[in-house]
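Student: Mind folding the following:
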Amino acid sequence: MLPLKIGAALMVADLPTYRDWLIGDQRDLEVQDFLRPEVLLGDWQAVVTEAKRHLDGFEGRLGIHGPFIDMTLDMADPEIAPIVSRRFVTAVDAATALGASQMVVHSPFTTWDWFNFGNDPEIGNTPSARDRKIARAQALLGPAVARAETCGVTLVIENIEDIDPGTRRELAASFASDAVRLSIDTGHAHYAHHATGAPPVDYFVTDAGPMLSHVHLQDADGFADRHWPPGRGTVNWHAVFRAIAALPQRPHLVLELRHAADIPAAMAWLEREGLAC
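Tutor: So this is what the prediction gives:
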């Protein structure tokens, strides 16, 4: 039932500002520093230590954002794919060290893919373009999934350019693992709806159903990836929150805003609308 308790996706540098707000109601938190290549290639343990220092007393649900810059899940290059695969394993190790139960990874499906999957149909025993893409993602992410299963971490696949939410759901289900679930970014879905003919944001939520474990809450205008506070753009937030409230589970719900300083304005608007608390 509404309103739903929500938290935020933050860099470690922003934790002191929002520490009391997070801990006061033990809100969902996603630490995002681990998406930066230099963090996972460097002393990521120091980042974990610093985050823990600020989170003493935090007992809410905790996740991290995994790597994605030039880290596509379906990397086909045989020299580069093992590097990408190892990076995701390192990110799972960082999540485990932090005590996080989730890690966000990005969907490999592009706008071009959706318009061209039917342009490369399955012929005889030859796998389709869709199946080949899923197979590459399974191979690349497989070691991270295996590590996540042993560490109690769930990888959640976030929509980026996805037009058909069912394709990403099919990818997540193909791992046949409780350690792989779905994430939705509301602004990405809103862009895809307006710019490329995807369904509206609440349809993404309904399609994900019981597999939805994480949501990035951000507003947009349907043209670009704005990461505005809810209420500033044109996302139908009442439809989105009703769809989330109708789920049998409660996914991690975090504001992912371009400017962390907009969190109070976002919360004020959502509270006035009776959607979040």
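Student: C-alpha only now, for contacts and for neighbours.
Tutor: OK.
Student: how near is residue 106 to residue 254?
Tutor: Going from residue 106 to residue 254 by CA to CA, to the nearest Å gives 16 Å.
Student: ugh, wrong one, I meant residue 243
Tutor: Note on residue 243: its distance to residue 254, by CA to CA, is 16 Å.
Student: Of these two, which one has the most company?
Tutor: The neighbour count for residue 243 versus residue 254, taken as other CA atoms under 10 Å, is higher for residue 254 (22 against 17).
Student: Name the SS class of the more buried one, please.
Tutor: Three-state call for residue 254 (DSSP: H, G, I helix; E, B strand; the rest coil): strand.
Student: wait, doesn't it sit right on residue 22?
Tutor: No. If you go by CA atoms under 8 Å, residue 254 and residue 22 don't touch, sitting 11.0 Å apart.
Student: For these two, list the residues in contact with both.
Tutor: Counting by CA atoms under 8 Å, 6 or more residues apart in numbering, the shared contacts of residue 254 and residue 22 are 7, 28-29.
Student: what number of residues lie near residue 151?
Tutor: Using other CA under 10 Å, residue 151 has 18 other residues around it.
Student: Would you map the strands across the stretch 101-250 of the chain?
Tutor: 102-106, 154-158, 180-185, 212-217 (DSSP state E, counting those that start in this stretch).
Student: ok, now how distant is residue 266 from residue 36?
Tutor: Here the criterion is CA to CA. By it, residue 266 lies 25 Å from residue 36.
Student: Comparing those two, which shows the higher neighbour count?
Tutor: More neighbours surround residue 266 than the other of residue 266 and residue 36, with 21 against 14 (other CA under 10 Å).
Student: Please generate a structure for the following sequence too, so the two can be compared:
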Amino acid sequence: MNRKPGDWNIGISFSLANPIDFNKMAESGIRCMELTWQPLDIFDPEVKRRCDEAVDAARGLGIEVWSLHIPFGTDWDPSSLDAATLEQVIAKVRRLFGYAADWGIRTLVFHPSWEPVPAEERAQRLQTAKQTLGLLSQEAAANGLRLAAECLPRTCLGHSASEMEFLTAGNPALGVCCDVNHLFKETPQRFIERLGDRIVTTHISDNDGTDEKHWMPGKGNLQWHDILRAFAEAGYQGPMVHEVRNPDPLDIAANWHEIINANSNL
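Tutor: You can find the predicted model right below:
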């Protein structure tokens, strides 16, 4: 069933490395957030303690901790061709499943690779990522969680609808995080049309049409009327999680309401 853009909650990415005032977030009308801590080490007890506090503080103000962003980089690459590294990646993600469950966070966003991905390794890396994501997504589902692979730019895996279809094929447990700022092989609206109900969460920002910029929506090259229409026609149910540079909750909320009002005919 189609949903109107105004039905979606406004979300925001909250980084422990660059925190946002929760009172300001609540005042803005933002009702959900994604928790991240990169480049901090979540397995450092002090960092974990601060995440515990952030989750409690957000919930105390009525802000849903909607998703958790798994770290990314060489040491978190689910497409790694190094067996020892891949084993460690799987073990670390499993550990985060426990954290997510303790925090009551159901959705976990995961990058299918790090970069650069050499052309001669791409097919093998795609197959490795598919197997790793398949294993972890099914384990997540068994624990009441949902793993979502994020579409990525440049040479990263998952840089197109075709690659995301390959990574998710035959595995309904694996969802998709649609980062509209990362899509250059086709328009975000075309990506949304193809992935449809596989999309379980979002990253919202704008770009210059050449590379990711994480600008405020409407300040770059993306066609927001077409993007909103595609999400509505796909029946998207989740929030619009803004992942912008130097986020200010009041600015994000005001800007998003402007975009919604400008597209009220959808």
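Student: quick one: TM-score?
Tutor: In this superposition the chains share a TM-score of 0.82, using TM-score structural alignment, normalised by the length of the second structure; 251 aligned residues with a CA RMSD of 2.8 Å.
Student: pretty sure residue 79 of the second structure contacts residue 110?
Tutor: No. Using CA under 8 Å, residue 79 of the second structure is not in contact with residue 110, being 11.5 Å away.
Student: ok, for residue 244 of the first structure, nearest residue in space, not its chain neighbours?
Tutor: Taking CA to CA, 6 or more residues apart in numbering, and ignoring the residues beside it in sequence, residue 244 of the first structure has residue 205 as its nearest neighbour in space, at 6.5 Å.
Student: Tell me the counterpart of that neighbour in the second structure.
Tutor: Using TM-score structural alignment, the equivalent of residue 205 of the first structure in the second structure is residue 192.
Student: repeat for residue 75 of the first structure
Tutor: When the second structure is aligned by TM-score structural alignment, residue 75 of the first structure is paired with residue 80.
Student: Skipping adjacent residues, who's closest to its match in space?
Tutor: Excluding the flanking residues, the one nearest residue 80 of the second structure by CA to CA, 6+ apart is residue 86, at 5.7 Å.
Student: Now do the same contact list for the aligned partner of residue 257 of the first structure in the second structure.
Tutor: Using TM-score structural alignment, the equivalent of residue 257 of the first structure in the second structure is residue 244. With contact taken as CA under 8 Å, 6+ apart, residue 244 of the second structure is in contact with 13, 204-205, 214-216.
Student: thought residue 126 of the second structure was touching residue 80?
Tutor: No. Contact between residue 126 of the second structure and residue 80 fails when scored by CA under 8 Å: they sit 9.8 Å apart.
Student: quick one on the thing from earlier: please produce CSV containing the contacts of residue 244 of the second structure, extended by neighbour count and distance to residue 68 of the second structure.
Tutor: Below are these laid out as CSV (neighbours: other CA atoms under 10 Å; distance: CA to CA, whole Å):
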residue, neighbour count, distance to residue 68 of the second structure
13, 24, 9
204, 24, 15
205, 25, 18
214, 24, 18
215, 21, 21
216, 21, 21
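Student: Residue 165 of the second structure: neighbouring residues, count only.
Tutor: Using other CA under 10 Å, residue 165 of the second structure has 15 neighbouring residues.
Student: With residue 147 of the first structure instead?
Tutor: Neighbourhood size, residue 147 of the first structure [other CA under 10 Å]: 18.
Student: who touches it in this structure?
Tutor: By CA under 8 Å, 6+ apart, the contact set of residue 147 of the first structure is 89, 92.
Student: just the one 10 residues further on next, same as before
Tutor: By CA under 8 Å, 6+ apart, residue 157 of the first structure lies in contact with 104-107, 168, 172, 180-184.
Student: What does it correspond to in the second structure?
Tutor: By TM-score structural alignment, residue 157 of the first structure lines up with residue 149.
Student: where's that match relative to residue 200 of the second structure, distance?
Tutor: According to CA to CA, residue 149 of the second structure and residue 200 of the second structure sit 10 Å apart.
Student: residues shared between the contacts of the two?
Tutor: Contact criterion CA under 8 Å, 6+ apart; residues bridging residue 149 of the second structure and residue 200 by contacting each: 175-177.
Student: okay, stretch 228-248 of the first structure sits on what stretch of the second structure?
Tutor: Alignment of stretch 228-248 of the first structure against the second structure: residues 215-235, by TM-score structural alignment.
Student: which element is residue 71 of the second structure on?
Tutor: For residue 71 of the second structure, there is no host helix or strand (DSSP states H and E).
Student: what about the closest residue to it other than its chain neighbours, how many residues close to it?
Tutor: Beyond its immediate neighbours in the sequence, the residue positioned closest to residue 71 of the second structure (CA to CA, 6+ apart) is residue 38, lying 6.1 Å away. For residue 38 of the second structure, the neighbour count with other CA under 10 Å is 15.
Student: List the buried residues of the host helix or strand of residue 83 of the first structure.
Tutor: Under the criterion of DSSP H and E, residue 83 of the first structure resides in helix 81-98. Of the residues in helix 81-98 of the first structure, 81, 84-85, 87-96, 98 count as buried by neighbour count, 16 or more other CA atoms under 10 Å.
Student: in the superposition, what's the average offset of that helix relative to the second structure?
Tutor: For helix 81-98 of the first structure, the mean deviation from the second structure after alignment is 1.5 Å (mean CA distance after the TM-score superposition for the first structure).
Student: Check which helices and strands that helix sits against.
Tutor: When contacts are defined as 3 or more CA pairs under 8 Å, 6 or more residues apart in numbering; DSSP states H and E, helix 81-98 of the first structure sits against helix 37-40, helix 44-54, strand 102-106, helix 129-151.
Student: How far off centre is it?
Tutor: 16 Å (CA atoms, centre = their mean, to the nearest Å).
Student: hmm, back to that, quick one: the buried residues of helix 81-98 of the first structure as TSV, columns for distance to residue 14 of the first structure too.
Tutor: Shown next, in TSV, are the buried residues of helix 81-98 of the first structure (distance: CA to CA, whole Å):
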residue	distance to residue 14 of the first structure
81	33
84	28
85	29
87	25
88	24
89	26
90	23
91	20
92	22
93	23
94	19
95	18
96	21
98	16
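Student: ok so, going back, compare the helices and strands packed on helix 81-98 of the first structure and give me the one nearest residue 274 of the first structure.
Tutor: Of all these, it is strand 102-106 that lies closest to residue 274 of the first structure, at 27.5 Å by CA to CA.
Student: which secondary structure elements does the closest one contact?
Tutor: Judged by 3+ CA pairs under 8 Å, 6+ apart, the packing partners of strand 102-106 of the first structure are strand 62-65, helix 81-98, strand 154-158.
Student: Could you give the residue range in the second structure aligned to the first one?
Tutor: What that stands for is strand 62-65 of the first structure. Taking TM-score structural alignment, strand 62-65 of the first structure hits residues 66-69 over in the second structure.
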